[in-house]
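Undergrad: sequence plus predicted model, see below.
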Amino acid sequence: MIIDVHAHCIPSDFLAWLKQADPSTGIALVETDRGTAVEMAGRAVSQPLRDDLTDFDARLAAMDRQGVDVQVLAGWIDLTAYELPSDQAVAYTRVHNEGLAAEAAKAPGRFKTIGTLPLQDTDASVEALNYAMDELGMSGVELATTVDGAFIDRMDLDPLWAAAESKGAFVLLHPMAPLTGVDMSLYFMSNMVARPAESTIALAGLIFSGVFERFPGLKFCVVHGGGFTPFQIGRLDKGYEMKPGLTAKHISKPPSAYLKQLYLDTVVHDAGALRYLVELMGADHILLGTDYPFEMGDDDPVTFIKSAGLTAEQQELILSGNAARLFG
């Protein structure tokens, strides 16, 4: 059974709610020169809405074409609602996650789900995690790298990490903003460079702040092959060795030791890069991802993995074995 752990959608029930949301929700659909976008707290926060995020039949057809048996459905990272006041974000998150669960139920056996959280409120996030897993049958959550411009290692999320570890939640870390405050408008760099760079900064912060030392049992996956972190992990280890007064306040081992506790997906678009990730992490810590339905995703992931020069055992772990173990 081949499992894709990195895919996005806008649940149809949730979209219907967006279309009729009243001002008290803090949400509105607005027309821009590029199409319909979502506005939160008075500012547009999403790219234009895309039909392929809501077309359920096209999703199933794409999965069949790709050879994917099960897709782990997550929301669209643009629609996390971290900009909203806590009470509005809690209500928004409930509607979104219930819609996501309903979407998956349309095709039994083809989907797992990971919800979103009102991450600007730690206590509410713990409650939302419990509801998502206990009441909606979700497998975990997707988190963005930043909350209103601040990287998540700067937030007091230990109660959430503790709850996620205790419940065996799968946590998917995904970049959100194209490096806020940096002009990345040329050459599509906002996607090609800024998104993996944002994951790199967030992951380094989580490592050095001691999250993975305090919560070694977290089932934590970083998309896009972990950004640039795996390819510069030696530099992080060197900094840990040379500047312990700055880097070793919260950790007792080199950063590479914590990186190897985590999981990375396969959306790297280069066979040599995938082989390096397998060498660095072990095949048992690499998960198939597509980033469906986006153009920068991998539309033929099974072929990519099978043609990357990996052993049959490594392929089996990446295609299905690891995810089957994590998702049960």
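TA: Structure's in. What do you need?

Undergrad: alpha carbons only for contacts and neighbour counts from here, please
TA: OK.

Undergrad: quick check: longest helix of this structure.
TA: helix 86-104 (DSSP state H).

Undergrad: how close does the closest residue to G67 other than its chain neighbours get to A273?
TA: Closest residue in space to G67, ignoring its immediate chain neighbours: V302 at 6.7 Å, by C-alpha to C-alpha, 6 or more residues apart in numbering. Distance, V302 to A273, using C-alpha to C-alpha, to the nearest Å: 16 Å.

Undergrad: let me see the ranges of the helices in the stretch 51-200 of the chain.
TA: 56-66, 86-104, 122-134, 158-167, 189-192, 194-208 (DSSP state H, counting those that start in this stretch).

Undergrad: assign the residue nearest to G67 to helix, strand or coil.
TA: Following DSSP: H, G, I helix; E, B strand; the rest coil, V302 is assigned to helix.

Undergrad: could you check how far R275 is from F327?
TA: R275 is 24 Å from F327, by C-alpha to C-alpha.

Undergrad: on that earlier part again, who's more crowded, V302 and A273?
TA: For the pair V302 and A273, the greater number of neighbours falls to V302 (20 against 17), based on other C-alpha atoms under 10 Å.

Undergrad: for the helices of the stretch 51-200 of the chain, which one sits closest to T311?
TA: helix 56-66 (20.6 Å; C-alpha to C-alpha).

Undergrad: one step back: contacting residues for the residue nearest to G67?
TA: 66-68, 319 (C-alpha atoms under 8 Å, 6 or more residues apart in numbering).

Undergrad: between these, which has the most around it?
TA: L319 (25 neighbours).

Undergrad: what's the spacing between it and G328?
TA: 15 Å.

Undergrad: and the comparison structure, right after this:
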Amino acid sequence: MIIDINMHHLPEDLFTNEKTLDGFLSTAPRSFGEIASVGTLPSGKQTLTLEKPKGFQNLNYVEGDYSLEAKLQAMDDAGVDKAILRVPVWQEWLRLDTCKIVNDNAADMCKRSGGRLFANAVLPPWGGKENLYELERCLKELGMVGVQLACHYGQLYLDDEAFKPYLKVLNEAKVPVAVHHTPLPVRYESIIDYTNLRREYGRIVDQGTAVGRELFSHMFEEFPDLKFIHTMFGGNWFANYHLMTPHKTNKKEAMDRLDMSEGEKIQKYLKNNIYYDMTHPASWGKDQVECAIKVCGADHILFGSSFPVFYGWMSEGVEFMKTLDITEQERELITCGNAMRLFNLDGK
């Protein structure tokens, strides 16, 4: 079985329902350089674009790509059995009223999918009764299997005190959390000039920073049952795994330049709390993905395509998984076993 845990979802009537479209356009914080606009492609299809700063595109959504029919057809073509929906990036700003529209549409789409689609709940992450009522509605009434967060909101990463009320609830509920990247890291000026650097490496910087802050803040001491599934391999975290957990030197040094006492705790958090979405794996390369699996463990990595950013990412990803020099047990964990366990999909 193949389960894609990173299938992008937007309301199917986004471009035709004025209320829904305004919920997306009006919440992008223009005062912080986020410029949202609607345009038309040469094909005649509408597109929703996000720029930051003005003139530098970071997100493009195309009319028709997010329909149930498009999803199921792509899954059939690629050989994907099930998928878990999430809102790509925009959840950083959405108001509660728009989140409800998004959640209702996702739940309806899942019902119409014949058991092939599941969804993550999206809602503002600040706690508060109305937000938590929506979380309860999503989990108990709409049947959602997880929640999603942006890896930062404005300038605040998830280790900030502001998120503690919400994280406390998620920790107690033992709900898996998909942590999606945002268009750019908080500090982005040095990477905006070149498209691939901005739109690919920017997301890696953002995810790597988020994972690092979560680990070194020791937030998982307070919330030990949180399971965070980070996109983009956690921002290449497999390459930083040992560098960020330095072992004690075997010589007496003139001064302590690094904190050598945290290695065991960081490794514990990586084992218990941090998982990785391998976001369009074929783009990374065989050597890199095999290294990630070796370092992070096949039991901590989940298949995800980011469909429909590129339609080919899903089919290429499925075929790519067959080429990896890993055991069949490892392949099964990555393509379906971990998703079944973390999102409790057995029998669904």
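TA: Ah, there it is. All values reported here derive from a predicted model rather than from experimental measurement.

Undergrad: what lines up with the residue nearest to G67 of the first structure in the second structure?
TA: Taking TM-score structural alignment, V302 of the first structure has V318 as its aligned residue in the second structure.

Undergrad: how far away is its match from I2 of the second structure?
TA: From V318 of the second structure to I2 of the second structure the distance is 8 Å (C-alpha to C-alpha).

Undergrad: now do D256 of the second structure
TA: D256 of the second structure is 48 Å from I2 of the second structure, where distance means C-alpha to C-alpha.

Undergrad: of those two, who's got more company?
TA: Set D256 of the second structure next to I2 and count neighbours by other C-alpha under 10 Å: I2 wins out with 21 against 8.

Undergrad: who's in contact with the more buried one?
TA: With contacts defined as C-alpha under 8 Å, 6+ apart, I2 of the second structure is in contact with 79-82, 318, 335-336.

Undergrad: could you do K71 of the second structure as well?
TA: Per C-alpha under 8 Å, 6+ apart, neighbours of K71 of the second structure: D65.

Undergrad: what is the burial count for the aligned residue in the first structure for H230 of the second structure?
TA: Residue pairing (TM-score structural alignment): H230 of the second structure is matched to V222 of the first structure. For V222 of the first structure, the count of nearby residues is 26 (other C-alpha under 10 Å).

Undergrad: next up, the contacts around V222 of the first structure.
TA: 172-174, 199, 262-265.

Undergrad: for the stretch 1-150 of the first structure, which segments are assigned as strands?
TA: For the stretch 1-150 of the first structure, applying DSSP state E, counting those that start in this stretch gives strands covering 3-9, 27-32, 35-40, 43-44, 70-75, 111-115, 140-144, 146-147, 150-151.

Undergrad: what's the answer for the stretch 151-300 of the second structure, then?
TA: Using DSSP E, counting those that start in this stretch, the strands of the stretch 151-300 of the second structure run over 152-153, 156-157, 176-180, 227-230, 274-277.

Undergrad: show me the one of those strands that comes nearest E12 of the second structure.
TA: Of these, nearest to E12 of the second structure by C-alpha to C-alpha is strand 176-180, at 20.6 Å.

Undergrad: quick check: closest non-adjacent residue to the residue positioned nearest the centre of the second structure.
TA: By C-alpha atoms, centre = their mean, the second structure has its centre lying nearest to H180, at 2.5 Å. Spatial nearest neighbour of H180 of the second structure, chain neighbours left out: A150 (5.0 Å); criterion: C-alpha to C-alpha, 6+ apart.

Undergrad: kindly report the same for T146 of the first structure.
TA: Using C-alpha to C-alpha, 6+ apart, the closest residue to T146 of the first structure is I152 (5.4 Å).

Undergrad: for that neighbour, give me its contacts.
TA: With C-alpha under 8 Å, 6+ apart, I152 of the first structure has these contacts: 145-146, 202, 206.

Undergrad: what do we get in the second structure for it?
TA: Match for I152 of the first structure (TM-score structural alignment): L158.

Undergrad: just G282 of the first structure next, same as before
TA: So, by TM-score structural alignment, G282 of the first structure is matched to G297.

Undergrad: just give the number of residues close to that match.
TA: Neighbours of G297 of the second structure using other C-alpha under 10 Å come to 18.

Undergrad: do the one 3 residues further on as well
TA: The tally of other residues near H300 of the second structure (other C-alpha under 10 Å) stands at 23.

Undergrad: that one reaches N272, doesn't it?
TA: No - judged on C-alpha atoms under 8 Å, H300 of the second structure makes no contact with N272 at a distance of 9.4 Å.

Undergrad: now R154 of the first structure: how far from V141 of the first structure?
TA: Remark: distance between R154 of the first structure and V141 of the first structure (C-alpha to C-alpha) = 19 Å.

Undergrad: who has more neighbours out of those two?
TA: The neighbour comparison of R154 of the first structure against V141 (other C-alpha under 10 Å) goes to V141, with 24 against 13.
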